[in-house]
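Undergrad: Quick one, structure for this:
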Amino acid sequence: MRIVNDLSCDEYFTLRYNAAKQVGLSPIQKCTAAMPMLEYGMRGDACDEYVKIGSSTVIECLKRFCDGVVHLYEGIYLRKSNGEDLERLLRVAEDCGFSGMIGSIDYMHWEWKNCPVDWQGQFTGGHQGTAMVILEAIASFDLWI
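TA: Got it, this is the predicted structure:
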């Protein structure tokens, strides 16, 4: 809900009415449509069943959602850490009894079904020779504040 509220500064993510005075899509519907595409690589037309949005609108939601998140959070969360960040994270972890820990790391292997043939050698993983991309995320306590 925080992301939905933060994105409401963009006119696209506000509740509007069309020319026939019918209520348009809510900001929650638009953000919810973008999530499965980001999380699971779901096709745009698959979202129609549970969010009730057409494929072209879902793709527009995804583009606007990604642009909005980058614009809003680039300076806070989507940046390289510095020495001050490292010191703060180590201090908080020490206070919690985790000496030397700076955060939690997670990763997933994502199968790239439409990987260009020329690139397949660079992205071939150990999983049956298919093209794979490894997505990594490092999270610290301050993401939940």
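Undergrad: Please count neighbours and contacts with C-alpha atoms only from this point.
TA: Fine.
Undergrad: okay, now Leu86: neighbour count?
TA: Leu86 is flanked by 13 other residues according to other C-alpha atoms under 10 Å.
Undergrad: Actually, Lys30.
TA: 24.
Undergrad: Surely it touches Ser56?
TA: No - using C-alpha atoms under 8 Å, Lys30 makes no contact with Ser56, being 12.0 Å away.
Undergrad: Give me the contacts around the host helix or strand of Arg64.
TA: According to DSSP states H and E, Arg64 maps onto helix 55-73. In this structure, residues lying in contact with helix 55-73 by C-alpha atoms under 8 Å, 6 or more residues apart in numbering are 3, 6-7, 10, 12, 30-31, 33-35, 37, 44-48, 78.
Undergrad: Another sequence for comparison is provided below:
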Amino acid sequence: MEDAVGRRSLSPLQKCTAAIRQLAYGGGADTVEEYVRLGESTARNCLHNFTAAIIDLFGDEYLRRSTPDDLERLLHKGEERGFPGMIGSIDCMHWEWKNCPTSWKGMYSRN
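TA: The predicted model follows:
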């Protein structure tokens, strides 16, 4: 792809893929180099621009404190699905593992 002055450039698809892979897999900017073919600093910039755009577009609606109605709705849904009181344990870090291998003890908890 060429940019506005005719130089070869990275495609928007490459840039978005780099950002989404970093978010999805939790890897650093240097982990997408071979897959997407862009350098570490470019991948870091892509992630920054991507997250800034998401915050800009959706921040007012989704990146806000929960209202009492939101909490009530989420608690009701959780209870319907067999997870009473799910607020505070969405990441499952507060659950006790009955059959957790002893070698993993404490690995997946905040104790």
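Undergrad: Trace Thr42 of the second structure over to the first structure, please.
TA: Aligned counterpart of Thr42 of the second structure in the first structure: Thr57 (TM-score structural alignment).
Undergrad: So its match versus Gly68 of the first structure, what's the distance?
TA: Thr57 of the first structure sits at a distance of 16 Å from Gly68 of the first structure (criterion: C-alpha to C-alpha, to the nearest Å).
Undergrad: what's the distance between the residue most central in space within the first structure and Glu94 of the first structure?
TA: Nearest to the mean C-alpha position of the first structure, by C-alpha atoms, centre = their mean, lies Leu38 at 5.9 Å. Distance check for Leu38 of the first structure against Glu94 of the first structure: by C-alpha to C-alpha, it reads 34 Å.
Undergrad: For the second structure, just list every one of the helices.
TA: 12-25, 33-36, 40-62, 68-80 (DSSP state H).
Undergrad: Kindly calculate the angle that the helix holding Arg64 of the first structure makes with helix 27-40.
TA: Counting by axes from the mean of the first three to the mean of the last three C-alpha atoms, to 10 degrees, helix 55-73 of the first structure lies at 90 degrees to helix 27-40.
Undergrad: Please identify the buried residues of stretch 67-87 of the first structure?
TA: Going by neighbour count (16 or more other C-alpha atoms under 10 Å), the buried part of stretch 67-87 of the first structure is Gly68, Val69, Leu72.
Undergrad: for stretch 25-42 of the first structure, same thing?
TA: Leu25, Pro27, Ile28, Gln29, Lys30, Cys31, Thr32, Ala33, Ala34, Met35, Pro36, Met37.
Undergrad: out of those residues, who's nearest Gly83 of the first structure?
TA: Met35 (32.8 Å; C-alpha to C-alpha).
Undergrad: what's the counterpart of that closest one in the second structure?
TA: Using TM-score structural alignment, Met35 of the first structure lines up with Ile20 in the second structure.
Undergrad: and if you look at Gly68 of the first structure?
TA: Looks like Gly68 of the first structure aligns to Ala53 there (TM-score structural alignment).
Undergrad: ok, its match to Cys46 of the second structure distance?
TA: 10 Å.
Undergrad: just Arg7 of the second structure next, same as before
TA: 19 Å.
Undergrad: Tell me which of these two has more neighbours.
TA: Cys46 (23 against 9).
Undergrad: what does stretch 13-33 of the second structure rub up against?
TA: Identification of contacts with stretch 13-33 of the second structure by C-alpha under 8 Å, 6+ apart yields Val36, Arg37, Leu38, Gly39, Glu40, Ser41, Ala43, Arg44, Cys46, Leu47, Phe50.
Undergrad: Which member of the residues you listed is positioned nearest Arg110 of the second structure?
TA: Of all those, Arg110 of the second structure sits closest to Leu47, with 28.0 Å by C-alpha to C-alpha.
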